[in-house]
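> No sequence on hand, only this structure:
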């Protein structure tokens, strides 16, 4: 979904006495299909006696005239306060439809052979996008203020640093108490790995670097910026905030190394993987109009969905996905408390651990779930731009699922019930904590 942003200009001409652009309107919602079918430009113009003003649109350097083709009796009576019958400027309106192929343009009037730009419009997505060098796209006005973080204008204060120290210590202690190998993987932001394309200069430090500076060896914190910068392949998707499949593999392997796995054995699992070039959009490219796409290398012949035995289908926080793969490298259980970047390494993780439980919590830990499930490994994962708020080890998955369901519309709940009823049944003994039953009970309470 997009919306129209309009900025009006001052016109230095006395020949045009009044004008109005009825459509498009400021904030008008539109979709890719509606813009491709055509955006309506409708309005009117009144001129002084003897003058002539022809509306135009300037699109991608080309000028398109919008001839006056509509009688506007409402303008004559309401604006001029005169009778519309036989009025000389009765046909003062225009209505034309243009299929747009770019995200901006200029509206104005040609008067006596001279152009007077009256307004400019831009088609914007829900997020503003920064375009760097060579077409690389970055996040702009996100709620985490990633630009301010990168420039060093938004840093963690004493309380925030204290919360991070508490989280790192508590997570480590919890893992030791339950005899679980653990690690915290912070997925670097795109601009930290590819600063050469970013349109802003980096500050002396940033919140994620503050957090990395707090960590001790026993915390097992992994922040694989150097590994990703050293990649010969593309570490991030050009039109997306997330890392590429190969970038995700580098980050995931860094976490596996921190967990103490045999990395030679890990490498053998992935040594036959095949990648194929494909042109794709992304969460940034899709916010532009027209949507932006770019080539990227995708893993082929491996789809983690074949190992999914349960998915509650909640959007983002509170989502739970369970994978079973008897042919995995290790006959062990791993719980991932992750974020959106974790999805990018599911194709790899599902081949390492025979039982994999993913909880979308952005690194926060449900200690009770770990105590019940008793996994051999736990991987907490969050994104670099999220570190302005420290995760917690008091996360309550059941409460999160309940709260998320309260935010869904009736239509969304109906769709979710259908998906959940069609979910695959879990094999006996797969989960100690019966998440499907708990989630079903929560669903039945929502009317």
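That came through, no problem. On a predicted model such as this, the values are computed, not experimentally measured, just so you know.

> Could you use CA atoms for every contact and neighbour count after this?
Noted.

> For burial, what's the neighbour tally of residue 425?
Residue 425 has 10 neighbours, counted by other Cα atoms under 10 Å.

> thought it was touching residue 310?
Yes. Assessed by Cα atoms under 8 Å, residue 425 is found in contact with residue 310 at 7.2 Å.

> now the residue positioned nearest the centre of the chain, nearest residue through space, not along the chain?
Nearest residue to the geometric centre of the chain (Cα atoms, centre = their mean): residue 283, 4.6 Å. Using Cα to Cα, 6 or more residues apart in numbering and skipping residues adjacent in sequence, the residue nearest residue 283 is residue 240, 5.0 Å away.

> Assign a three-state SS to that neighbour, would you?
Secondary structure, DSSP: H, G, I helix; E, B strand; the rest coil: residue 240 is coil.

> Helices along the stretch 51-200 of the chain, start to end?
Along the stretch 51-200 of the chain, counting by DSSP state H, counting those that start in this stretch, helices occupy 73-75, 146-151, 158-177, 190-193.

> Out of those helices, the one nearest residue 378 is which?
Evaluated with Cα to Cα, the helices of the stretch 51-200 of the chain place helix 158-177 nearest to residue 378, the distance being 8.1 Å.

> For that closest one, which residues meet the burial criterion?
Buried positions in helix 158-177, judged by neighbour count with 16 or more other Cα atoms under 10 Å: 160-161, 164-172, 174-175.

> Put this next to the first one:
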């Protein structure tokens, strides 16, 4: 049978998908037309190869200018990867079956493909096993071989002496389209349970159709409304982090700055469908950080940047269908940093932005997808180059920009999460060198600070992460960088051999007592 042109095309794309799995570096030389980039990304997405699909689309946007379709697909894939599901179990029998898996919180979509399911069943028969049926796949037998004396004790308290000890099970399954569990005894299969993954909504529609995050792992809506209230630990944890990080960075000869990216509901609470809490997590933690940064024995130059009032001047600082600020919002934050450190720009400097239509990580969760306009930074001249990018789509992503005609001579080292990406993009037009590391929970990594020798170290976090303080570490082995291969790290970083990972100690850990006493004057938190 003669293959059609479309058949040859799909075979070629299949081979490309296979080669990307075997040699990820081959993506750098990939050059396709627009339709093939989209088809290849969709092929990888269908196979739950999210990172590969995203990397293909990044390459597509590098190859083809103003590739709007690739940007929209990238947003949809990123959102699909982050989609949360709750497990729903429907009993099919009076026989008792218990799944420990149901006690865990929401599960991201990639986790449904190979989910570990553990539990026990009411079993009195000598010979018995489970039969698991995943949608679209042949059924398979799972043995009941895990001893559960706790289950036996439970039934004995109820007067049942016939429970078999070997009643526990554990197996992995793809529950993307659901599965059923049956008990096989004496050649008869008794259906016990239907298990399904129910997609959580994760989006709230506010005033003027602005979209807001909900049902996420950080419980953003509860943080905003106060259902998850502010505590003393929230304030002291981040305040101690600021003092510890500032002291460590000062010891390395650099200046330190803490940056908080407010959620758009913190900046525009009137757009959110719910009323805000009377006590703000963001304002409480920021106040504690500011107090920590002005302690008499602290290093000079430590500061906190969180320009809520400036961001509130226009809605264009955020994206209607996304959780992040726009490049314009990032520029507002960069202005605050420049002022904090007394860094002037040439007279007449005026940033330029263009309107770009985006779906966004919230708009892609809607059916049909919603889009909006994003204020996108327009690069000033041709002097900025990306000299290193390991192209990871997770913690450990490293980008290095160099500017041959920079407006400022300083070198910037920026640790943070996804919101720091727009900040680095803006800073690259201003400073001589900007290094961005995606590591929002572990920062700064002092080995990297010493290797990079920056003038300013910035640690960025987002308001919805303020329930969990970041940690300072000495060695890269205690951070997201530990998982990177040699070619995923810059050649000019001569990092020391790995040492035991862990937070700094000594003087940095002894500051807590003085800080704790000072923070008793901050009354923003609930006891």
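That came through fine. All of these numbers come straight from a predicted model, not from anything done at the bench.

> The residue nearest to residue 283 of structure 1 pairs with which position in structure 2?
Superposed on structure 2 with TM-score structural alignment, residue 240 of structure 1 falls opposite residue 322.

> what residues are up against that match?
Going by Cα atoms under 8 Å, 6 or more residues apart in numbering, residue 322 of structure 2 touches 211-212, 359-363.

> I'd say residue 437 of structure 2 and residue 393 touch.
No. Applying Cα under 8 Å as the test, residue 437 of structure 2 and residue 393 come out as separate, 11.4 Å apart.

> So which of these two has more stuff around it?
Set residue 437 of structure 2 next to residue 393 and count neighbours by other Cα under 10 Å: residue 437 wins out with 27 against 16.

> Relative to structure 1, which residues correspond to the host helix or strand of that one?
In the assignment (DSSP states H and E), residue 437 of structure 2 maps to strand 431-438. Aligned by TM-score structural alignment, strand 431-438 of structure 2 falls on residues 353-360 of structure 1.

> and what of stretch 264-278 of structure 2?
Stretch 264-278 of structure 2 covers residues 190-204 of structure 1 once aligned (TM-score structural alignment).

> what's next to the matching stretch, contact-wise?
Contacts of stretch 190-204 of structure 1 (Cα under 8 Å, 6+ apart): 130-134, 136, 138, 147, 150-153, 225-226, 228-229, 235-236, 241-243.

> can you rerun that using 7 Å?
Outside stretch 190-204 of structure 1, the residues that touch it by Cα atoms under 7 Å, 6 or more residues apart in numbering are 132-133, 136, 150-152, 225, 228-229, 236, 241.

> Okay, strands next: where are they in the stretch 251-400 of structure 2?
Remark: strands assigned in the stretch 251-400 of structure 2 by DSSP state E, counting those that start in this stretch are 255-261, 303-305, 353-358, 372-377, 384-389, 398-403.

> can you put these in CSV and add mean neighbour count and distance to residue 340 of structure 2?
Listed next are these as CSV, based on neighbours: other Cα atoms under 10 Å; distance: least, Cα to Cα, whole Å:
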stretch, mean neighbour count, distance to residue 340 of structure 2
strand 255-261, 25, 9
strand 303-305, 22, 7
strand 353-358, 16, 24
strand 372-377, 20, 22
strand 384-389, 16, 24
strand 398-403, 22, 22
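
> which one of those lies closest to residue 287 of structure 2?
Closest among the strands of the stretch 251-400 of structure 2, using Cα to Cα: strand 303-305, at 9.2 Å.

> which part of structure 1 lines up with the closest one?
Counting by TM-score structural alignment, strand 303-305 of structure 2 lines up with residues 220-222 of structure 1.

> Just tell me what residue 163 of structure 1 corresponds to in structure 2.
Under TM-score structural alignment, residue 163 of structure 1 pairs with residue 237 in structure 2.

> excluding its backbone neighbours, what's nearest that match?
Nearest residue to residue 237 of structure 2, sequence neighbours excluded (Cα to Cα, 6+ apart): residue 469, at 5.7 Å.

> hang on, the earlier thing: could you redo the contacts of residue 322 of structure 2 as TSV and give each row distance to residue 453 of structure 2?
Below are the contacts of residue 322 of structure 2 laid out as TSV (distance: Cα to Cα, whole Å):
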residue	distance to residue 453 of structure 2
211	41
212	39
359	38
360	35
361	35
362	38
363	40
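
> quick one: the strands in the stretch 1-150 of structure 1?
Under the criterion DSSP E, counting those that start in this stretch, the stretch 1-150 of structure 1 carries strands at the ranges 2-8, 16-23, 29-30, 39-47, 53-59, 62-65, 93-98, 104-111, 114-124, 129-131, 137-139.

> Between strand 104-111 and the first one, find me the angle.
Strand 2-8 of structure 1 and strand 104-111 meet at an angle of 40 degrees, taking axes from the mean of the first three to the mean of the last three Cα atoms, to 10 degrees as the criterion.
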